[in-house]
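**Student:** coordinates for the following, if possible.
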Amino acid sequence: MAKFAVILVLLVLAILLCGVLALSSGAVLSDWRLAFSWWLPLSTQPFTELQLTVVTELRLPRLLLGLMVGAVLAQAGCAMQTLCRNPLADPSLIGIAGGAAMLALLVIAMGPQLGLTGHYWVSAAAFSGALITSLLVYQLSRSSNGVNVATLLLCGVAINALAAAVIGLLSFYASDDALRLMSFWQMGSLAAVTWQPLPLAFLSLGLCSALLWYRRKALNLLLLGEQQARYLGVNVRRLKRELIVLVALGVGAAVALTGIIGFIGLVIPHIARLLVGAAIPRLMPVAMLLGALVLALADWLARMALPPAELPIGIITALLGAPFFLYLLLEQKRRLYA
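**Tutor:** Okay, here's the model as predicted:
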């Protein structure tokens, strides 16, 4: 328990340090005091109006959203790996991200002809695609005994393949400008974040996170297996349904706001499991803090790597996550043949 508390404290301190770094440095204005400027009284401000605007209107909202999205993606990854009882599962495995991307890219490619232009239409289409996909997957995988996990995964594979085909077709017919926007959206970014969508984003992401945390004990019992969980009083059928809906809500909102950001929901639960074990009451909060830290750090690296240009955040998370995931696979193989 002492180790768990120490890890939580260290992660919180690391997040605070990353927040200071993200607010105080950038391609244009860099000063460590900028991190504390947004709450100082106007009478004592040592900064210009331009500097305050950069911090409060550009850097602060994307930092807050990055922390929230990272936490929810990591939490959803924990839930999916527990539901599927597969360490390779992640929130995009059941087709949620693919369905969201398909409708969002449809609006980007064909929106000007339909009169649907702007970031809000893209976000609404992505969220609608995530919900429609989750409902479709749930209906296809439902049986008299509840949700069949194997069928759930196969439906996700089929929907991801269909989404990839539709996205390829849209890319073939899209204009050059739309094609560039489509490519950038698929790699994920926090660059377009403003204060306006944040209340609704925090409502949906916070609701998903709170309800997943509320079901942590049932999730922990599900680690023992479905039959054992039933013996211990868990309504496994209802729990599966709730997990699918909550993961769809959280991932759909995240994809709608930031595009597709990979490896957070897949790798972060593995790292948290190495730190505190597989028990969900310990695993979930560590994974959430670690996911928030990694995504905020990746966003800062995306801004600082090639100034004044900005890399898509999905590239940074893939560069950080893929080597570590290969390391985990090699370690698992070494232990298997030891």
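**Student:** can we go C-alpha only for contacts and neighbour counts from here?
**Tutor:** Noted.
**Student:** thought S128 was touching A100?
**Tutor:** Yes. The criterion here is CA atoms under 8 Å, and S128 meets it with A100 at 6.9 Å.
**Student:** please say which of those two ends up with more neighbours.
**Tutor:** A100 (34 against 19; other CA atoms under 10 Å).
**Student:** okay, buried residues for the host helix or strand of the more buried one please.
**Tutor:** Taking DSSP states H and E as the criterion, A100 maps to helix 96-114. Neighbour-count burial for helix 96-114 flags 96-111 (criterion: 16 or more other CA atoms under 10 Å).
**Student:** need the next SSE after the host helix or strand of L10, C-terminal direction.
**Tutor:** Assigned by DSSP H and E, L10 belongs to helix 2-24. Scanning forward in sequence from helix 2-24 by DSSP H and E, the next helix or strand is helix 49-53.
**Student:** run through who's touching that next one.
**Tutor:** L29, L34, S37, W38 (CA atoms under 8 Å, 6 or more residues apart in numbering).
**Student:** swap the cut-off to 7 Å and go again
**Tutor:** Defining contact as CA atoms under 7 Å, 6 or more residues apart in numbering, one finds that helix 49-53 is touched by W38.
**Student:** distance between that helix and the chain's centre?
**Tutor:** 30 Å (CA atoms, centre = their mean, to the nearest Å).
**Student:** Proceed likewise with the subsequent sequence, for comparison:
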Amino acid sequence: MSAPTKAPETEVDSSPVEGSPSEHGRLLLTLAVALVVLAASVIGGVALGPTSIAPGKALSLLHEALRGGVVSAEDAGTYAIVWNIRLPRVLLAAVVGAGLSTVGVAVQAMVRNALADPFVLGISSGASVGASAVALFGFLGALGLYALSTAAFLGALGATLLVYLIARSGGGLAPLRLVLTGTALSYGFSAITTLMVFRAPNGNAAQSTLFWLLGSLGGVTWSSLPVATVVVALGIGYLLLSARRLNALSMGDETATTLGVAPERLRRELFVVTAAVTGVVVAVSGAVGFVGLMLPHLVRLVTGSDHRRVLLLAPPAGAIFLVWVDVLARTLAAPEELPLGVITAAIGVPCFLLLMSRRGYSFGGR
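**Tutor:** Have a look, this model is predicted:
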């Protein structure tokens, strides 16, 4: 019997969007509400902190900064807090949350595993090795303030390449091989990081490294934003354009092939995109867990399983979530800060358990 003829890829791209016009209207309304909530969250994130600032005052100072106005001498200190410290931190929290949430959607489709997240491929652990080498032993010290981010990014790229080469050696990027290879190497990288912390010559450096490993946006400046924002935006754009192919891939390789999608090629593309976005995010914020695992599931409860809908709401949902996580990290133990990973785990674990206990819940949504 002859092999089935591969359908042209345009079959997937030309398929109609599921749902009635009323459902599309609800989706657009939900997206509009999410964007409004995100804007309000940014203002709230700027206003709240160890030193609270009235939201109206924060808005006024932001307006003056954006139009190049002059602030009074008595507001100079508050202006510095709003513009130089809090706003770049809040914006980076939004970028990181949007990136992790969106990449979580892609990873779960790529490996067809509802429990996968952006760190399942060992990228986060690889980045942690690079960052720990800087914080503990002064690696790349000549780069100054950029040493930590550069080393974390290089570690992420190295881990990505290693996972790819090992998983690929079996003849293809099968989902199970990717998950098993990433998980195994993640444990290996974590062991290396632990050994480095244990052998650290400076106790304060070891403590700072452990804090960073759980995620932190402390010390963020405007220079931290451009690269992360561009990479995350490009990654989200690519995934939105690939949403129909993700729908096909999530139904299995055989079904995807009949719909004109080459599963292995798409998986390679997704692997590169998710690695790049995750590596950049980890380089600027540390290893923030649970966002890429939990937010995609919560979004699917609202939108269903169609990736064209999920990928529209995942970025603002992740951004809103991490902005408020950062607010909690700054305020719960003020003047000290809590690691972001502590807050995301405290919120994520009970939410995810509740989500999984929903009767009839599965990977695709309800």
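**Student:** quick TM-score on the pair, please.
**Tutor:** TM-score of the superposed chains, computed with TM-score structural alignment, normalised by the length of the first structure, equals 0.93; 334 aligned residues with a CA RMSD of 2.0 Å.
**Student:** re earlier: what's the matching range in the second structure for the helix holding L10 of the first structure?
**Tutor:** Mapped onto the second structure using TM-score structural alignment, helix 2-24 of the first structure covers residues 25-47.
**Student:** what's the average distance of the matching stretch to the first structure?
**Tutor:** After superposition onto the first structure, stretch 25-47 of the second structure sits on average 1.6 Å from its aligned residues (mean CA distance after the TM-score superposition for the first structure).
**Student:** quickly find the element holding K240 of the first structure.
**Tutor:** helix 236-258.
**Student:** any idea of the angle that helix forms with helix 96-114?
**Tutor:** 40 degrees (axes from the mean of the first three to the mean of the last three CA atoms, to 10 degrees).
**Student:** next SSE after helix 236-258 of the first structure?
**Tutor:** That would be, after helix 236-258 of the first structure and using DSSP H and E, helix 264-276.
**Student:** in the second structure, point out the residues matching that next one.
**Tutor:** So helix 264-276 of the first structure sits over residues 291-303 in the second structure, by TM-score structural alignment.
**Student:** stretch 63-77 of the first structure too?
**Tutor:** Taking TM-score structural alignment, stretch 63-77 of the first structure hits residues 90-104 over in the second structure.
**Student:** the stretch 51-200 of the first structure: helices as residue ranges?
**Tutor:** Secondary structure of the stretch 51-200 of the first structure, counting by DSSP state H, counting those that start in this stretch: helices at 60-84, 96-114, 119-141, 149-173, 176-186, 198-214.
**Student:** how about the last one: buried residues?
**Tutor:** The neighbour-count criterion (16+ other CA under 10 Å) identifies L198, A201, F202, S204, L205, G206, C208, S209, L212, W213 as the buried residues of helix 198-214 of the first structure.
**Student:** make sure M251 of the second structure is indeed in a strand.
**Tutor:** No. Using DSSP: H, G, I helix; E, B strand; the rest coil, the secondary structure at M251 of the second structure is coil, not a strand.
**Student:** aligned partner of it in the first structure?
**Tutor:** M251 of the second structure maps onto L224 in the first structure, by TM-score structural alignment.
**Student:** wait, what's in contact with the residue nearest the centre of the second structure?
**Tutor:** Nearest to the geometric centre of the second structure sits L100, at 1.2 Å (CA atoms, centre = their mean). The contact partners of L100 of the second structure, by CA under 7 Å, 6+ apart, come to P118, T278, V291, G292.
**Student:** make JSON lines from those and add neighbour count to it.
**Tutor:** Below are these laid out as JSON lines (neighbours: other CA atoms under 10 Å):
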{"residue": "P118", "neighbour count": "28"}
{"residue": "T278", "neighbour count": "29"}
{"residue": "V291", "neighbour count": "28"}
{"residue": "G292", "neighbour count": "28"}
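**Student:** L329 of the first structure is nearest to which of the helices of the stretch 51-200 of the first structure?
**Tutor:** helix 60-84 (15.8 Å; CA to CA).
**Student:** show me what counts as buried in that closest one.
**Tutor:** 60-84.
**Student:** ok, stretch 129-147 of the first structure next?
**Tutor:** G129, A130, L131, I132, T133, S134, L135, V137, Y138, S141, R142, V147.
**Student:** the closest residue to L11 of the first structure other than its chain neighbours - how many residues pack around it?
**Tutor:** Once flanking residues are discounted, L11 of the first structure sits nearest to L289: 6.3 Å by CA to CA, 6 or more residues apart in numbering. Neighbourhood size, L289 of the first structure [other CA under 10 Å]: 26.
**Student:** L289 of the first structure -> the second structure?
**Tutor:** Checking TM-score structural alignment: L289 of the first structure goes with P316.
**Student:** from the chain's centroid, how far away is whichever helix or strand that match is part of?
**Tutor:** Assigned by DSSP H and E, P316 of the second structure belongs to helix 307-331. Offset of helix 307-331 of the second structure from its chain centre (CA atoms, centre = their mean): 9 Å.
**Student:** residue range for the helix or strand following that helix in the first structure?
**Tutor:** Downstream of helix 307-331 of the second structure, the first helix or strand assigned by DSSP H and E is helix 340-356. Taken onto the first structure by TM-score structural alignment, helix 340-356 of the second structure occupies residues 313-329 there.
**Student:** hang on, the earlier thing: mind listing what's buried in the helix holding L10 of the first structure?
**Tutor:** Within helix 2-24 of the first structure, the residues scored as buried using 16+ other CA under 10 Å are 4, 7-8, 11-12, 14-15, 18-24.
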